[in-house]
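**Student:** Structure of the sequence below:
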Amino acid sequence: MKIHEYQAKEMFSTYGIPVEQSIVCRSVEDAVKAYSRIDSQKVVVKAQVHTGGRGKAGGVKLAGDEIELRKHAAAILGMDIKGFKVDRILVGQAVNIAKEFYISYVIDRRSKSAILMLSKEGGMDIEQVAKDTPEKIHKFAIDPLVGVPDYLAREAAFKLFDDIKHVRNAAVIIQRLYKLFVDTDASLAEINPLVLTKEEEIIAIDAKMTFDDNALFRHPKIAALNEPTEEEKKELFAKSKGFSYVNLGGEIGCMVNGAGLAMATMDIIKLYGGNPANFLDIGGSSSPTKVIEAMRLLLNDKNVKVVLINIFGGITRCDDVAKGLLEAFRQIKTDIPVVIRLTGTNEKEGRAMLKDTDLHVAKTMSKATRIAVELAQQHQY
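**Tutor:** From the prediction side, this is the model:
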């Protein structure tokens, strides 16, 4: 789960991480009122959306007076940034930046721990730095039983600063950011940039946090900040109905029982020249209700041209699955071709039940996938 910059900065401030004075606004007039409350002639106007690249998209502007502020606020509000519409902005105190740095904590599966990443090359181009000059990104695996003691925080801070005064201040921020990261079950806590001002203050002028969805039950206040996208709403709906769904944007809708088989189904679709529209695991149940809800979810995707149902009957009997599918299609009428592969327990009985229907029935996964890809291609032309 993601939160906005201003929400992350509120958390930073609670944990004693220095941030600039800023106020979130939803209109130009709100921005003008905020400007009168901020103790600075120059302010930064920043779009608040759940995506990066705001600066390059024109979503971050500097204003030196109220006229400029009105102009920038009006331009940014309503702007589309990578498919996200800006409905609020952050008006913040401008600072005199001398140098920009990068600090983050993220979960690293390779080391099976949280990892601290730092760089002297903070700012908008940090992704390019990581790609072109990875040696400029310093990494420290964090032992969860030890955390970030003083010596480790100072060692990390020396990767950024030479002045011992700055090292001490940065070390405190590094430790506090880790505590916030752990306390909130975050999957990412990032400051980009952390700046050294010309007045020799160290301030986090941007903040980004994401959280482990599976741990949100422990953090109701954070969960209340969730603003799911339309695709995320579909995923939440699927979860409420007892199956797993992830949209992938292709043209072949997939309904499969079992996560491993679902992954293999997506792979073979790609192998035969198609594009899976989704990952959808309905689990082991052959419940008609679950199949109906899954089909509705697939058919509501405008990109879907063919539906591929791939069922391997183990404990679940194929004839029970066939009954469920027949009941589902009695309630759902569609012109979209549906290809079904049934294999496993009572597969002959299941296929026999589907024989005289409009459904395309195949014995093997390979055959079913080829049919689905061919039908999708025919639909395109």
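**Student:** okay, CA-based contacts and neighbour counts for the rest of this
**Tutor:** OK.
**Student:** Residue 92 contacts residue 38, doesn't it?
**Tutor:** Yes. Look at residue 92 against residue 38 with Cα atoms under 8 Å: they come within range, at 7.5 Å.
**Student:** between these two, who's got more neighbours?
**Tutor:** The residue with the greater number of neighbours, taking residue 92 and residue 38 and applying other Cα atoms under 10 Å, is residue 92; the counts read 26 against 17.
**Student:** just checking, residue 309 is part of a helix?
**Tutor:** No. Counting by DSSP: H, G, I helix; E, B strand; the rest coil, one finds residue 309 to be strand, located in no helix.
**Student:** still on that earlier bit, okay, and the common contacts of residue 92 and residue 38?
**Tutor:** Residues touching both residue 92 and residue 38 (Cα atoms under 8 Å, 6 or more residues apart in numbering): 21-22.
**Student:** now the helices for this structure?
**Tutor:** For the chain, the helices defined by DSSP state H cover 5-14, 28-37, 66-76, 126-132, 150-157, 164-183, 220-223, 230-240, 259-271, 288-299, 318-331, 347-353, 365-380.
**Student:** so which of those helices gets nearest residue 46?
**Tutor:** Within the helices of the chain, the stretch nearest residue 46 is helix 66-76; the backing value is 7.9 Å (Cα to Cα).
**Student:** relative to helix 28-37, how tilted is that closest one?
**Tutor:** Calculated by axes from the mean of the first three to the mean of the last three Cα atoms, to 10 degrees, helix 66-76 forms an angle of 140 degrees with helix 28-37.
**Student:** got a list of contacts for helix 66-76?
**Tutor:** By Cα under 8 Å, 6+ apart, the surrounding residues in contact with helix 66-76 are 27-28, 31-32, 35, 43, 45-47, 58-59, 61, 63, 86, 89.
**Student:** One more pass at 7 Å, please.
**Tutor:** Outside of helix 66-76, the residues within contact range by Cα atoms under 7 Å, 6 or more residues apart in numbering are 28, 32, 45, 47, 59, 61, 63, 86.
**Student:** how close does the fifth one sit to residue 44?
**Tutor:** Read that as residue 59. From residue 59 across to residue 44, the span is 10 Å (Cα to Cα, to the nearest Å).
**Student:** Please identify which of the two sits among more neighbours.
**Tutor:** When residue 59 and residue 44 are compared on other Cα under 10 Å, the one with more neighbours turns out to be residue 59, at 23 against 20.
**Student:** if I pick the closest residue to that one other than its chain neighbours, what's in contact with it?
**Tutor:** Setting aside the residues directly before and after it, residue 59 is nearest to residue 47 in space (Cα to Cα, 6 or more residues apart in numbering), at 5.1 Å. The neighbourhood of residue 47, defined by Cα under 7 Å, 6+ apart, consists of 54, 59-60, 76, 86, 88-90.
**Student:** Name the nearest of the residues you listed relative to residue 347.
**Tutor:** After measuring these against residue 347 - Cα to Cα - the closest member comes out as residue 86, at 52.0 Å.
**Student:** One more sequence to fold, the one below, so I can look at both together:
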Amino acid sequence: MKLHEYQAKELFGRYDLPVPEGQVAETEEDGLRIAEKLGCPVAVKAQVHAGGRGKAGGVRLARSQEEAREAVQTILGMTLQTAQTGGQGKIVRKILLEKGVDIEHEYYLSILPDRATASLMIIGSTEGGMNIEEVAATTPEKIIRVRVNPLTGLQPFHLRRMAFGLGLTGDPFKKFCVLLSNLYRAVTENDLLLAEINPLARTSDGAFVLLDAKAEVDSSALFRHKDLAALHDSGEEDPLEAEAKKYGLNYIRLDGTIGNMVNGAGLAMATMDMIKQAGAEPANFLDVGGGADAEMIENGFRILLSDPKVEAILINIFGGILRCDVLATGVVEAARKIGLSLPVVVRMEGTNVEEGRKILADSGLDLISATDLQDAAEKIGKIATAAAAH
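**Tutor:** Model prediction:
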């Protein structure tokens, strides 16, 4: 689960990490009041779950109250499009206003799991404020990596290695070591999958300030962190993904036109591969799970039909705990309630498959039956080709 910048800074502030004085606004009136209270220069920053906000016009530095007014009016309510927001972009419903900071140098700092080595990776660079992927590609020598064994934890030599790598000495060296130690504690105590500070600013007096902050909490650990779970912003989710979550469905929206419903993540991946090999593109990943009932199937089918980009649906179920007759009942009930205006190809095998096929056949609905996955993919491919021709 991703946190907004202001939420991440509130969390990091509990660990004595230095963040700028600031406040969140959801209306133009509040934004202008906060800007006047903080005084100029003031940074006005869009609060959406995406990087690259500055390049897209979502972050502005105002050096006067007039500039602050213009920034607040422009950013609040805008549709922000970055490389991470997708084609539709995201509407800015909140802005963070922060007091300006006198910056002497900017660094990059992050902590995240390194699954290849089962360690926590600390990444630092003297090139803060830049796209870190670009820095790694063009000047890899400017990226410092320090791996920490989570069983033994952060040690003083880890702190020294990163601080020396960033070229720090004297008082800034000591302050940075304290900062990194506190950041590591914030990561481990809150089950964070990512803590990123970009940029981490060093001021003229040698102090450090977190100018930006990203944090992502492991969703599987939210039961341990009720306070963080309460920070979830459903407005940042795709509406269909949020709807699916309410019914315990694993749904991810994609860019294609073929909606698909399966039971099992592995089967979902194989089904999407078969759709692509047939010359079509999947519109979603929808795994109803092994223990789905007729109601879950009905809700999943309704969500697929709710996507305006979907031109056809492929249902691919291997009946085990989820029996084929249960699947068929859910599909028939959903189609009758909502109406069936799209071609639907159904392939099912496993427990009670004959009963399931009979339910579909007796429904009177125009459903296309497939004998196996290859047959289903070929049929969905022909449907997609015909749709593209029109």
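**Student:** Among the contacts of residue 47 of structure 1, which one is most surrounded by other residues?
**Tutor:** Among the contacts of residue 47 of structure 1, residue 89 has more neighbours than the rest - 27 neighbours, counting by other Cα under 10 Å.
**Student:** which residue lines up with that one in structure 2?
**Tutor:** The alignment partner of residue 89 of structure 1 in structure 2, by TM-score structural alignment, is residue 95.
**Student:** just residue 140 of structure 1 next, same as before
**Tutor:** Under the alignment defined by TM-score structural alignment, residue 140 of structure 1 corresponds to residue 146 in structure 2.
**Student:** Once you drop chain neighbours, what's closest to that match?
**Tutor:** residue 122 (5.1 Å).
**Student:** how many other residues sit next to whatever residue of structure 1 lines up with residue 300 of structure 2?
**Tutor:** Residue 300 of structure 2 maps onto residue 294 in structure 1, with residues paired by TM-score structural alignment. Burial of residue 294 of structure 1, expressed as a neighbour count using other Cα under 10 Å, amounts to 23.
**Student:** The one 4 residues further on now?
**Tutor:** Here the number of neighbours of residue 298 of structure 1 (other Cα under 10 Å) works out to 24.
**Student:** same question, residue 160 of structure 2
**Tutor:** Residues contacting residue 160 of structure 2 under the criterion other Cα under 10 Å number 16.
**Student:** Map it onto structure 1.
**Tutor:** Matched by TM-score structural alignment, residue 160 of structure 2 corresponds to residue 154 in structure 1.
**Student:** What of residue 283 of structure 2?
**Tutor:** Here residue 283 of structure 2 is matched to residue 277 in structure 1, going by TM-score structural alignment.
**Student:** Let me have the contacts of helix 66-76 of structure 1 in TSV, adding distance to residue 357 of structure 1 as columns.
**Tutor:** Formatted as TSV, those follow (distance: Cα to Cα, whole Å):
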residue	distance to residue 357 of structure 1
28	59
32	65
45	60
47	53
59	54
61	60
63	66
86	48
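**Student:** So which of those is the closest to residue 353 of structure 1?
**Tutor:** Taking Cα to Cα as the measure, residue 86 is the one of the contacts of helix 66-76 of structure 1 closest to residue 353 of structure 1, at 52.0 Å.
**Student:** I'd say the closest one and residue 60 touch.
**Tutor:** No. Residue 86 of structure 1 is not in contact with residue 60 according to Cα atoms under 7 Å; the separation is 11.7 Å.
**Student:** ok now do the residue nearest to residue 146 of structure 2, which residues does it touch?
**Tutor:** Applying Cα under 7 Å, 6+ apart, the residues near residue 122 of structure 2 are 110-112, 145-147.
**Student:** let's see it at 8 Å
**Tutor:** Here residue 122 of structure 2 is in contact with 109-112, 145-148 (Cα under 8 Å, 6+ apart).
**Student:** Between the residues you listed, which sits nearest residue 295 of structure 2?
**Tutor:** For the contacts of residue 122 of structure 2, the closest approach to residue 295 of structure 2 (Cα to Cα) belongs to residue 112, at 38.6 Å.
**Student:** Run a quick neighbour tally on whatever residue of structure 1 lines up with the closest one.
**Tutor:** The alignment partner of residue 112 of structure 2 in structure 1, by TM-score structural alignment, is residue 106. Residues within reach of residue 106 of structure 1, counting by other Cα under 10 Å, total 20.
**Student:** what residues are up against residue 106 of structure 1?
**Tutor:** Under the criterion of Cα under 8 Å, 6+ apart, the contact list for residue 106 of structure 1 reads 114-116, 187-189.
**Student:** so which of those residues comes closest to residue 351 of structure 1?
**Tutor:** Of all these, residue 351 of structure 1 sits closest to residue 187, with 45.2 Å by Cα to Cα.
**Student:** residue in structure 2 matching that closest one?
**Tutor:** By TM-score structural alignment, residue 187 of structure 1 lines up with residue 193 in structure 2.
**Student:** can you check residue 329 of structure 1 too?
**Tutor:** In structure 2, residue 329 of structure 1 lines up with residue 335, judged by TM-score structural alignment.
**Student:** now residue 223 of structure 1
**Tutor:** Residue 223 of structure 1 maps onto residue 229 in structure 2, with residues paired by TM-score structural alignment.
**Student:** And residue 347 of structure 2, how far from residue 380 of structure 2?
**Tutor:** From residue 347 of structure 2 to residue 380 of structure 2 the distance is 11 Å (Cα to Cα).
**Student:** same question, residue 283 of structure 2
**Tutor:** Using Cα to Cα, residue 283 of structure 2 is found at 13 Å from residue 380 of structure 2.
**Student:** Look up the residues that both of these two are in contact with.
**Tutor:** By Cα under 8 Å, 6+ apart, residue 283 of structure 2 and residue 380 have these common neighbours: residue 258.
**Student:** More neighbours: which of those two?
**Tutor:** residue 380 (27 against 23).
**Student:** Tell me the spacing between that one and residue 54 of structure 2.
**Tutor:** Using Cα to Cα, one gets 42 Å for the distance from residue 380 of structure 2 to residue 54 of structure 2.
**Student:** again with residue 365 of structure 2
**Tutor:** The gap separating residue 365 of structure 2 from residue 54 of structure 2 is 52 Å, by Cα to Cα.
**Student:** do residue 357 of structure 2 as well
**Tutor:** Noted for residue 357 of structure 2: a distance of 55 Å to residue 54 of structure 2, by Cα to Cα.
**Student:** More neighbours: the two, which one.
**Tutor:** Legend: neighbour count by other Cα under 10 Å for residue 357 of structure 2 and residue 54, higher for residue 357 (20 against 13).
**Student:** Report whether the expected contact of that one with residue 328 is present.
**Tutor:** Yes. With contact defined as Cα under 8 Å, residue 357 of structure 2 reaches residue 328; the gap is 7.3 Å.
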